[in-house]
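**Q** Show me the folded form of this:
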Amino acid sequence: MNNREYRKQLAEETLQILDKGFYTSVSGKKIDISQLQHKAEQFTKVYTPEESDELLKQLPYTTADFETNISVTNQATLDAVRMLIAEGHEDVLCLNFASAKNPGGGFLGGSQAQEESIARSTGLYNCQIKTQGYYETNRKHKSCMYTDYMIYSPFVPIIKDEDGNNLNQQMHCAIITAPAVNKGVVKHREPGRLQDVEQVMKRRIRKVLAIARTNNHKTLVLGAWGCGVFQNDPNDIAVYFREVITSDFSHQFEKIVFAIYSSNPKFITPFMAEFEQ
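**A** The predicted structure follows:
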């Protein structure tokens, strides 16, 4: 079986687990996730661009006074999430670098990118497909700038590790599903809008952080958002994150991890330069 077929099989396994409401761990233990998954789906919320615009009117946030610890790690998003949970953080939220048009991206077909990895390993997909607004609007939207629609899903059960092994204990995190600008396509089809990319990406970063803050999350896993197939420059995205965090969200989070999983240093190096001085 090739890698794509194996990933496809894992995706199907995960959907079967969600259907049953439980799985058998590597050590042979039955882990029930039915109540968690029900909660995740029940409390999943779509933020329209107008709703998140309202959140931005409250910036800068000054309600907390944390000494924010920011680190950059070469690991997958969910590996970072599980590490933080193991350290005792109970409110971990991660950003899903999402497809604007397809729930779970291409995970059912065995594709491999950050969203597919999350969808294959958690209950996120079943939360996404029960929403209205995000996918329909982006599919109708002609521009690959996409829209500011975002999906907030709390209590999402984490089922598998990055290798596809079922976890030995119940774990969950919150996930924000949000699309970056597809800069590669914009450059090709809408070159006149390239000048807008910075403004749009900074606004979306603000909205992601505002949704996290509004829902009382103090521990975040972020990353090189839109720097893969969407071709945003990691140098730019790292700067945008730093500018937004230090201006509008100073002292508002306890811990932020930029999890950047790649053998190519061009993705992680700019974030280390911005955040690990």
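**Q** From here on, just use CA atoms for contacts and neighbour counts.
**A** Will do.
**Q** Do a quick rundown of the helices in the stretch 1-150 of the chain.
**A** Applying DSSP state H, counting those that start in this stretch to the stretch 1-150 of the chain gives helices spanning 3-20, 34-43, 49-56, 77-86, 114-121, 124-128, 134-140.
**Q** another one to check against the first:
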Amino acid sequence: MGRTEKSQGLAPPAIRKDIRAKQAKQVINRTIPALLNSISRAKKGVESSELIVYPVPVSSVALGKQDGERQEEDAAYVKRKGQGRRKIKGERDMQDDSEHPRSRKQKKSIDLKDDLANLSLNPQPKPLNSSPSTRKIRIITTDTLTAAHMLTFPTHYDPSSSKPPKKSPNICILNMASPLRPGGGVLTGATSQEEFLCARTTLLPSLVESYYRLPELGGIWSPDILVFHNAGPLGDAKGELGPGERYWIDAVSAGMLRFPELEGGEDELKRLGKKDRSFVEAKMQAVLRIMQKKGVKKVVLGAWGCGAYGNPVIDVAQAWRKVLGGAATGSKSGKKEKSEVETWPNLEEVVFAISNRRMAKDFAQAFDKKIEVEAGPDDNEDDEEDEEEDEVAEELKTKINEMEGQLSAVWNPDLKARMGVILEGLKAQLAEREETGDHGGVSLEDDASSGIGGADLTPQDSDNEEEEDDEYDDDESEEEKGEELAVKQQKETK
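**A** Down below sits the predicted model:
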């Protein structure tokens, strides 16, 4: 007996990935260019993107030194080419030298009387935009775009909340980007956060090819990115936003530490080493400096690097807390100068969007136990019992198989040893996922809702998908892996 109804089961992972790739190509090659041609603000935003390398502190307070003293010192010296810092001899110095000592004493007494006359018993301190103690921090089990929508339209989710002013700045998001290529594997059907964003916004055209490889510290600033599709699957026409539903965001695209060497015994919790922790904090500082420079007030961050890159959640959460709370930065010149504290006074609200509930809870425990994890608008606890195949586990298996093939072709013993360490790390991640069933918070798109089931595809459709020429390869070549390992080895030897 045959089936009376067609099967509603999921297609194999490879076919689902090909379908996502085709949908993404349709959006990138047709939808986004049409939007840029018809909406001048979106086009201008794409053209205004910039690469910011090693951003310097914008808002900092020297420990043990008043702002006025620093400004006076900076005003009294100028840096000249080939001559270092030289004292300015201007009108002020000439005027001071020409004044009689008695007249200078009289002037000081007059200034002192004026200061006493203006002295108030209840001085009002200068208001700060925000501080670590007043800043609002939330952890929500949702995706980046939904979190940005919640901040842009708060009254849609909480009627009692106040409506933001019309001229308020855009919500800024952190694009946890691939450091090697624009959009990562968006054209090959990958489902991590960057691919998720590039298929639903105008972010990808702002990631100029010449900006890559991304710097170790810094990133790409992309203003006025148009969101034209919600967090739903690309195959669902209901997810397309109309002209009145679209909204704007800003983005900082930066890459996180990849495949770090974790410390700890077999029965111990794996943690980052001291150098890697400092490096992660420096990356976070660089991102926040870009946002501070651009006047960002509300930002959507995430568990940066806690997915396929293998960074422990506890280390990433503690690093975010340290940097947001005001981390001291030492001098790079080697001189014994006062350390500085960056407090990010512009930041009023920070939302950590983590789609996986278990990872969100672990993140909250490490970041601040007082912060409760909020359920997102579409968060459903029954989803954890869903029997869908783990897409991230499939990607890990694919990477393991390909790296094993590449490992057999490598002749350099040092490179082979390093790749072996990475391979063991990937296998450990896969074993842990198979034991716990945890998705790792990387996959953001529901394949089941793509509208494609196993019985909905014909062999001809599958063949057509395979015939398409894909310019981007989601998996790194051996040369790129060797380059990354060489850079990491140089850092460790310093």
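**Q** How alike are these chains, TM-score-wise?
**A** Here the superposed chains carry a TM-score of 0.81, computed using TM-score structural alignment, normalised by the length of the first structure; 248 aligned residues with a C-alpha RMSD of 2.6 Å.
**Q** Could you export the helices of the stretch 1-150 of the first structure as a markdown table, including distance to Gly184 of the first structure?
**A** Shown next, in a markdown table, are the helices of the stretch 1-150 of the first structure (distance: least, C-alpha to C-alpha, whole Å):
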| stretch | distance to Gly184 of the first structure |
| --- | --- |
| helix 3-20 | 24 |
| helix 34-43 | 33 |
| helix 49-56 | 23 |
| helix 77-86 | 23 |
| helix 114-121 | 18 |
| helix 124-128 | 25 |
| helix 134-140 | 17 |
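**Q** Burial-wise, tell me which of the ones you listed comes out on top.
**A** With neighbours taken as mean count of other C-alpha atoms under 10 Å, the helices of the stretch 1-150 of the first structure reach their highest mean count in helix 114-121, at a mean of 26.
**Q** Distance-wise, check Pro413 of the second structure relative to Arg289 of the second structure.
**A** 40 Å (C-alpha to C-alpha, to the nearest Å).
**Q** Same drill for those two, tell me which one is more crowded.
**A** Arg289 (21 against 9; other C-alpha atoms under 10 Å).
**Q** residue in the first structure matching that one?
**A** Alignment note (TM-score structural alignment): Arg289 of the second structure maps to Ala210 of the first structure.
**Q** can I assume its match is in contact with Asp53?
**A** No: using C-alpha atoms under 8 Å as the test, Ala210 of the first structure is too far from Asp53 to be in contact (9.8 Å).
**Q** what number of residues lie near the nearest residue to His217 of the first structure once chain neighbours are set aside?
**A** Excluding the flanking residues, the one nearest His217 of the first structure by C-alpha to C-alpha, 6 or more residues apart in numbering is Asp91, at 5.4 Å. For Asp91 of the first structure, the neighbour count with other C-alpha under 10 Å is 19.
**Q** For the stretch 351-494 of the second structure, which segments are assigned as helices?
**A** 357-367, 391-409, 413-436, 459-467, 478-493.
**Q** who wins for proximity to Ile140 of the second structure among those helices?
**A** helix 357-367 (7.5 Å; C-alpha to C-alpha).
**Q** Please name every helix or strand in contact with the closest one.
**A** strand 136-141, helix 313-324, strand 373-375 (3 or more C-alpha pairs under 8 Å, 6 or more residues apart in numbering; DSSP states H and E).
**Q** Repeat the analysis, applying 7 Å as the threshold.
**A** Here helix 357-367 of the second structure touches helix 313-324, strand 373-375, going by 3 or more C-alpha pairs under 7 Å, 6 or more residues apart in numbering; DSSP states H and E.
**Q** how near is the spatially most central residue of the second structure to Glu194 of the second structure?
**A** With distances taken as C-alpha atoms, centre = their mean, Leu174 lies nearest the centre of the second structure, 3.0 Å away. Applying C-alpha to C-alpha, the value for Leu174 of the second structure to Glu194 of the second structure is 9 Å.
**Q** ok, back up a step: could you check which residue of the first structure pairs with the residue nearest to the centre of the second structure?
**A** Looks like Leu174 of the second structure aligns to Leu95 there (TM-score structural alignment).
**Q** That match touches Pro179, doesn't it?
**A** No: contact between Leu95 of the first structure and Pro179 fails when scored by C-alpha atoms under 7 Å: they sit 9.8 Å apart.
**Q** Give me the secondary structure label for the residue of the second structure positioned farthest from its centre.
**A** Going by C-alpha atoms, centre = their mean, the residue of the second structure most distant from its centre is Arg102, 60.9 Å out. Following DSSP: H, G, I helix; E, B strand; the rest coil, the label given to Arg102 of the second structure is helix.
**Q** Tell me which residue of the first structure matches up with it.
**A** Per TM-score structural alignment, there is no equivalent position to Arg102 of the second structure in the first structure.
**Q** next one: Ala308 of the second structure
**A** Aligned by TM-score structural alignment, Ala308 of the second structure pairs with Val229 of the first structure.
**Q** number of nearby residues for its match?
**A** With other C-alpha under 10 Å as criterion, Val229 of the first structure counts 11.
**Q** For it, give its distance to Ile260 of the first structure.
**A** Distance of Val229 of the first structure to Ile260 of the first structure, given as C-alpha to C-alpha: 15 Å.
**Q** can you tell me the helix or strand for the match of Ala308 of the second structure?
**A** Assessed by DSSP states H and E, Val229 of the first structure sits outside every helix and strand.
**Q** which residues touch it?
**A** With contact set as C-alpha atoms under 7 Å, 6 or more residues apart in numbering, Val229 of the first structure has no partners.
**Q** Just give me the match in the first structure for Glu348 of the second structure.
**A** Under the alignment (TM-score structural alignment), Glu348 of the second structure maps onto Glu254 of the first structure.
**Q** Please tell me I have it right and that match contacts Thr68.
**A** Yes: between Glu254 of the first structure and Thr68 there is a contact under C-alpha under 7 Å: 4.7 Å.
**Q** Need the overlap of contacts for the two.
**A** Common neighbours of Glu254 of the first structure and Thr68, using C-alpha under 7 Å, 6+ apart, do not exist here.
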